[in-house]
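> sequence and computational prediction follow.
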Amino acid sequence: MLMTPFAVFAQNKVSFNLSPTTIEDKVEPSSEHSYSMRVENRGDQGTVLYPVARNIATIALDHQPVYVEGADANATELASWITYSESMLDVPAGGSATLHFTVKFPADARPGSHLAGLFLTQKPPDLKEGSAVGFDIGAILHFQMAGDVKEDTRMRAFLTDKLIYGSPNVIFTVEAENKGNTLSRPQGLIDITDMFGKKVESLLVNETAYVISPNSTGKYEVKWQPEGFVIGHFEAVVALVIPLVDGGNQTISSVTSFWILPMNIIGPVVGGLFTFILVLYVLIRLYVRRQLAGVVGTRGGGAVRGARGISRLAAVAIGLLFAIIVGLLILFFYFG
């Protein structure tokens, strides 16, 4: 997808339907091609619309086109190669009109993608900016020029917004970079596996087929909100497939991992274990003191040696118990 159609509403009811909203074609240098675009007026009054084209510099991270700025921004490239059969369209309320236009591609047109927006506007093209108030409706033009086409899409990043989640609400971010000179349209899957290697979910990436313009980056977010009880360590593998001009495909992939540790469950378990260790420690201390009291009453000087021996034994017992509990926790969270 290159864009979605849009409309700007004025005081009166203004509603238009434009088709197609995207025109794509493969072309040769020095060739000439004709196209048409139909606009339907669903508003309550007729209007006159004027065609105007604007060159697209790139596609932003939010998948919206960024237009070339400046006084001569449309004096070259694709916007300047278009001629219109109709200089204006008179579209009555409830009626429709068709714009016919021709694109003549120069002999020295560079290989790769050429992008422009073709708009129907209430402002005549020769009117200066700010001298009239109106609205634009438009479509995207994309022409793939033959020649030395370079196709090279790379994985720039694949990550989650957190390493550890307290609840199963994971957001994946996939960033792909287009190093080529033609549009890239990556689509694919994120496969999620649990700590046992079992696949628990497959998520679609770029289901709406947003494109990445040459020498720019595309960003796609995918959410995973599984139902039911989820806990442990998870691994996610993303694989993107990019269609190529010659009919083949390029595949890129990456891996990330994350934890889901529900604190409403982990908290009470850890608290209970801590309480158990604390109570055990207090009981051992009481036992030691009781033994010391007996030794002091019967052996006098031997009491000191007995106290040190029993205290050291208690410390070792507590340390071993704590190590066992920590080991069990690690085994539980890592192996389930």
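Right, received. Where do you want to start? Numbering: from 1, shown residues only.
> please count neighbours and contacts with C-alpha atoms only from this point.
Will do.
> could you measure from the closest residue to Gly95 other than its chain neighbours over to Ile318?
Taking Cα to Cα, 6 or more residues apart in numbering, and ignoring the residues beside it in sequence, Gly95 has Asn41 as its nearest neighbour in space, at 5.6 Å. In this structure, Asn41 and Ile318 are 82 Å apart, going by Cα to Cα, to the nearest Å.
> included below, for side-by-side comparison, is a second structure:
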Amino acid sequence: MWNVNRRSYEVCLYALVLGVAYYHCTSCGAVVSIGVAPPIVELTVPAGGAHVVDLNVYNQGDSPLILRGYVTGLELSRDGAPIPLETGDGDWSCADWIRLDKKEFELQAGEEELVHATLRVPRGSTGGRYAVIFFEGTPVLKNPSPWDVVLATRVGCIVMETIPRTLVRDGEILKMEVSKSEGEVVFTVDFSNKGNVHMKANGCVLIADSEGRIVDRVPLDVVTGTVLPGGIREFEGTWSNRRKMKTGEYTGEVRIAYGGHRGVLRMVTFRLEGE
């Protein structure tokens, strides 16, 4: 982000690293290392209720820092990486429900600060809601120059709120594709969360020959498997067992389970030649 005026030339570099962030500021010589604990908070607060979360923000660097706290919405990428929204917007955001008792404060090197984050759930709210509480730190310059390059970094705590007795869990496999390359068969599956609360999904592909016999089982690679409401998660699995890969027709049956449910199924056929 560029902020240019007649007296200063400032570059702010933002990096989302949940839990801890570190960099070395070459212009001022400061080692900036900030952290927040816990990095993830999972809550179950009913509609009309409130809950206070204690967050410990600490300066592990060697220079004083100015810390600024704020809250944004949250999405997840197709591979499950957190994507903070730059506002509190979003159909499934609870950013506007969270208030911090400290929004700006200074931390000396080695110090930590306790920040209270209060979540108030409006009456009539349903499902799951999500946000990131950020703390953004910039070093305190002793002898600032108009041409200093000032770097800011931020750490975040993910908030995952579930409103009890209002939850709908539903998922759907949108598509399943098969590709073959250099003796491997790659299964790519798009799974959509059709419910109103996050879920943790996992799955596999059962491979059967033309006579219906199961010849192999391929797990779908996933780290956490978390899918937010309205989100789409891409799963991938690779079949590379050459001993079982004979020429012929095959059927791949993908099975994805989520939230205690037995899950959803989809099938695809493919042929191997000269394996």
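Great, that's in hand. These figures come from a predicted structure and were not determined experimentally.
> can you pull the TM-score for these?
Once superposed, chain against chain, the TM-score is 0.73 (TM-score structural alignment, normalised by the length of structure 2); 243 aligned residues with a Cα RMSD of 3.2 Å.
> which other helices and strands does the biggest helix by length in structure 1 contact?
Taking DSSP state H as the criterion, structure 1 has its longest helix at helix 263-299. Under the contact criterion of 3 or more Cα pairs under 8 Å, 6 or more residues apart in numbering; DSSP states H and E, helix 263-299 of structure 1 touches helix 302-335.
> returning to what we had before: ok, Asn41 and Ile318 of structure 1, which is more surrounded?
The residue with the greater number of neighbours, taking Asn41 of structure 1 and Ile318 and applying other Cα atoms under 10 Å, is Asn41; the counts read 20 against 16.
> just checking, the more buried one touches Ser96?
Yes. With contacts counted by Cα atoms under 8 Å, Asn41 of structure 1 reaches Ser96, the gap being 5.8 Å.
> returning to that earlier point: the longest helix of structure 1 vs helix 302-335, what angle?
Calculated by axes from the mean of the first three to the mean of the last three Cα atoms, to 10 degrees, helix 263-299 of structure 1 forms an angle of 160 degrees with helix 302-335.
> quick check, distance from helix 263-299 of structure 1 to the centre of its chain.
52 Å (Cα atoms, centre = their mean, to the nearest Å).
> same question, stretch 259-272 of structure 1
Taking the mean C-alpha point of stretch 259-272 of structure 1 and that of its whole chain, the gap between them comes to 30 Å (Cα atoms, centre = their mean).
> residues in contact with Thr121 of structure 1?
Thr121 of structure 1 makes contact with 49-52, 134-137, according to Cα atoms under 8 Å, 6 or more residues apart in numbering.
> what about the counterpart of it in structure 2, which SS state?
Residue-level alignment of Thr121 of structure 1 against structure 2, with TM-score structural alignment as criterion, gives Glu136. Under DSSP: H, G, I helix; E, B strand; the rest coil, the three-state class of Glu136 of structure 2 is strand.
> what about the spatially closest residue to Glu136 of structure 2 that is not a sequence neighbour, neighbour count?
Excluding the flanking residues, the one nearest Glu136 of structure 2 by Cα to Cα, 6+ apart is Arg154, at 4.0 Å. As a burial measure, Arg154 of structure 2 scores 27 neighbours (other Cα under 10 Å).
> how close does Arg154 of structure 2 get to Phe135 of structure 2?
Using Cα to Cα, one obtains 5 Å as the distance from Arg154 of structure 2 to Phe135 of structure 2.
> now swap in Gly156 of structure 2 and tell me
With the distance defined as Cα to Cα, Gly156 of structure 2 ends up 6 Å from Phe135 of structure 2.
> which residues do those two both contact?
In the contact map built from Cα under 8 Å, 6+ apart, the residues linked to both Gly156 of structure 2 and Phe135 are Val36.
> more neighbours: the two, which one.
Set side by side, Gly156 of structure 2 and Phe135 give different neighbour counts by other Cα under 10 Å, the larger being at Gly156 (28 against 22).
> just checking, that one is part of a strand?
Yes. The assignment for Gly156 of structure 2 (three-state DSSP) places it in a strand.
> tell me who's in contact with the counterpart of it in structure 1.
Taking TM-score structural alignment, Gly156 of structure 2 has Gly138 as its aligned residue in structure 1. With contact taken as Cα under 8 Å, 6+ apart, Gly138 of structure 1 is in contact with 5-6, 18, 21, 117-120.
> give the burial count for the corresponding residue of structure 2 for Ile231 of structure 1, as a bare number.
In structure 2, the residue equivalent to Ile231 of structure 1 is Lys246, according to TM-score structural alignment. Look at Lys246 of structure 2: counted by other Cα under 10 Å, it has 14 neighbours.
> so what's Lys246 of structure 2 up against?
Neighbour list for Lys246 of structure 2: 272-275 [criterion: Cα under 8 Å, 6+ apart].
> and the alignment partner in structure 1 of Leu100 of structure 2, how far from Ser34 of structure 1?
Counting by TM-score structural alignment, Leu100 of structure 2 corresponds to Tyr84 in structure 1. When distance is defined by Cα to Cα, Tyr84 of structure 1 is 10 Å away from Ser34 of structure 1.
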